[in-house]
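Undergrad: Dropping a prediction and its sequence here:
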Amino acid sequence: MRTIGNKIKNLRLQKGLTQEELGERTDLSKGYISQIEREISSPSIETLFSLLEVLGISAKDFFDEDTLNQKVVYAQNDVTSYEDIEQGYHVTWLIPESNEKDMEPVLLQLAPGGAFKTYEPSGAETFVYVLEGRVTLQLGRQSYIAAQGETLYYKASEIHQLRNESDTKTKVLVTATDSYL
């Protein structure tokens, strides 16, 4: 079981905050934050809730031991797939319920001339790594082409679509934030 101090330290580091920055945001001293993290001092309930608010986590999630037992490795039987023969794509969701997470990684295969769905602008950031073939990204009025071993990374701030304009199969790993896929 992780201690309260250790959990606070991990959350602070995940947020990219120094002890001094966390202290400033909670009206606590850097020294006191250090004492809490090293289990020398225990925060009052009020102080703990103040820390959790700044760290962006609810008390329920903070104390939920299930987060310690999170699933880390996903097997082949965890994936789900969908194929649209007419549009020429096959998509495999690599993580179950990934649409409920901060990222959504998928394996996308495009037949020659195939195209994935067209998406409306959003706040998503998208990473596309070309495993095989060549992919075209239509982002607004601009087109970008990436070949095997190359990467596309973009903010989905305009209408966008991935297509295979070549005469060979394309396979890409796509990871998007903000429920892109």
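TA: Thanks, I have it.

Undergrad: CA atoms for contacts and neighbours, from now on please.
TA: Noted.

Undergrad: got the residue ranges for the helices in the protein?
TA: Using DSSP state H, the helices of the chain run over residues 4-14, 19-26, 30-37, 45-55, 59-63.

Undergrad: Enumerate every residue touching the residue nearest in space to the middle of the chain.
TA: Central residue of the chain (Cα atoms, centre = their mean): Met103, 2.7 Å from the mean position. Neighbouring residues of Met103 by Cα atoms under 8 Å, 6 or more residues apart in numbering: 175-179.

Undergrad: Spell out, range by range, the strands that occur in the chain.
TA: For the chain, applying DSSP state E gives strands covering 80-84, 89-93, 103-110, 125-132, 134-139, 142-147, 151-155, 160-163, 170-177.

Undergrad: Mind checking those strands for the one nearest to Ile36?
TA: strand 103-110 (31.6 Å; Cα to Cα).

Undergrad: next, the one to line up against it:
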Amino acid sequence: MIGERMHSIRLKNNLTLKELGERTDLSPAYLSNVENGRTSPTLENLERICRALQYDLPQLVSETVDYHPLIRKAERKNVYRNNYRVKNELLTPPGVLMRGSCLTLYDGDDTEDVSLGHEHDEYFVVAKGQLRIVLNDSEEYWMEEGDAIYVRARTPHRFQRIGEGDTVLYVTTAMI
């Protein structure tokens, strides 16, 4: 699919395979194989092609991913971490500019989940239970059901379930 999209962008820019090859230092035969799906480009080559076409690489990739906007609860993809203490279910389809997750912190496990900070902003909403979150090792917040907090990129933070019962969080991450 990437090759098909690359082909249409190249034609829209009125470029031949030879001209694109000259701009990328890739052979026209290789570019033809990519466009026809006979080979997959490396990330480095795909970046070179996108630069030559003056096209955004993340946009190209997102345009070629099968898009299914509805994620039903029973169809969520599970990602487990921290020795299976935290259940992480993805709420967004692949290839989009946001990532949504549903985190479940189980009753009886009061271990802190620690992050040194990500390269993207995050937005937490407590859907059930209570949560303690600490930003920059100094700002402590106690959150209840319905409370939300915005965490800027590269902000060290840690959180843990408090109170009785499971705590469920919805986390939205900007992937740009």
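TA: Happy to help now that I have it. As the structure is a computational prediction, the values presented were derived from the model and not from experiment.

Undergrad: Drop the TM-score for these two in here.
TA: With the length set by TM-score structural alignment, normalised by the length of the second structure, the two chains reach a TM-score of 0.54; 126 aligned residues with a Cα RMSD of 3.7 Å.

Undergrad: For the counterpart of the residue nearest to the centre of the first structure in the second structure, give its distance to Asp121 of the second structure.
TA: Under the alignment (TM-score structural alignment), Met103 of the first structure pairs with Met98 in the second structure. For Met98 of the second structure, the distance to Asp121 of the second structure equals 10 Å [Cα to Cα, to the nearest Å].

Undergrad: Now for the two: what residues contact both?
TA: Residues touching both Met98 of the second structure and Asp121 (Cα under 8 Å, 6+ apart): 173-174.

Undergrad: how many neighbours does Glu86 of the first structure have?
TA: As a burial measure, Glu86 of the first structure scores 8 neighbours (other Cα atoms under 10 Å).

Undergrad: no, scratch that, I was asking about Thr67 of the first structure
TA: Thr67 of the first structure, neighbours per other Cα under 10 Å, totals 10.

Undergrad: do Glu150 of the first structure as well
TA: Neighbourhood size, Glu150 of the first structure [other Cα under 10 Å]: 15.

Undergrad: List the contacts of whichever residue in the second structure pairs up with it.
TA: Alignment note: Glu150 of the first structure maps to Asp147 in the second structure; criterion TM-score structural alignment. Asp147 of the second structure makes contacts with 125-126, as judged by Cα under 8 Å, 6+ apart.

Undergrad: try the one 5 residues further on
TA: With contact set as Cα under 8 Å, 6+ apart, Arg152 of the second structure has these partners: 120-122.

Undergrad: Closest one of those residues to Asn88 of the second structure?
TA: Checking those against Asn88 of the second structure by Cα to Cα gives Glu122 as the nearest, at 14.8 Å.

Undergrad: from memory the closest one sits against Ala148, does it?
TA: No. Look at Glu122 of the second structure against Ala148 with Cα atoms under 8 Å: they stay out of range, at 10.6 Å.

Undergrad: Between those two, point out the one with more neighbours.
TA: Glu122 (21 against 15).

Undergrad: Name the nearest residue to the more buried one, ignoring sequence neighbours.
TA: Excluding the flanking residues, the one nearest Glu122 of the second structure by Cα to Cα, 6 or more residues apart in numbering is Thr173, at 4.5 Å.

Undergrad: can you tell me which residues contact the one you found?
TA: By Cα under 8 Å, 6+ apart, the contact list for Thr173 of the second structure reads 98-100, 120-123.

Undergrad: State the distance from it to Val151 of the second structure.
TA: Counting by Cα to Cα, the gap from Thr173 of the second structure to Val151 of the second structure is 10 Å.

Undergrad: what residues are shared contacts of the two?
TA: 121-123.

Undergrad: Next, format these as a markdown table and append distance to Ala74 of the second structure.
TA: Converted to a markdown table, those look like this (distance: Cα to Cα, whole Å):
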| residue | distance to Ala74 of the second structure |
| --- | --- |
| Asp121 | 27 |
| Glu122 | 24 |
| Tyr123 | 23 |
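
Undergrad: Can you list the buried residues in stretch 141-155 of the first structure?
TA: 145-147, 151-152, 155 (16 or more other Cα atoms under 10 Å).

Undergrad: Pull the most distant pair out of the residues you listed.
TA: Most distant of these, by Cα to Cα, are Ala147 and Lys155, 19.7 Å apart.

Undergrad: Skipping adjacent residues, who's closest to the counterpart of Glu164 of the second structure in the first structure in space?
TA: Alignment note: Glu164 of the second structure maps to Asp167 in the first structure; criterion TM-score structural alignment. Of all residues not flanking Asp167 of the first structure in the chain, Pro112 sits nearest, at 4.8 Å (Cα to Cα, 6+ apart).

Undergrad: if I read this right, that neighbour contacts Lys171, doesn't it?
TA: No. Judged on Cα under 8 Å, Pro112 of the first structure makes no contact with Lys171 at a distance of 10.8 Å.

Undergrad: Give me the more crowded residue out of those two.
TA: Lys171 (22 against 18).

Undergrad: Understood, closing this out.
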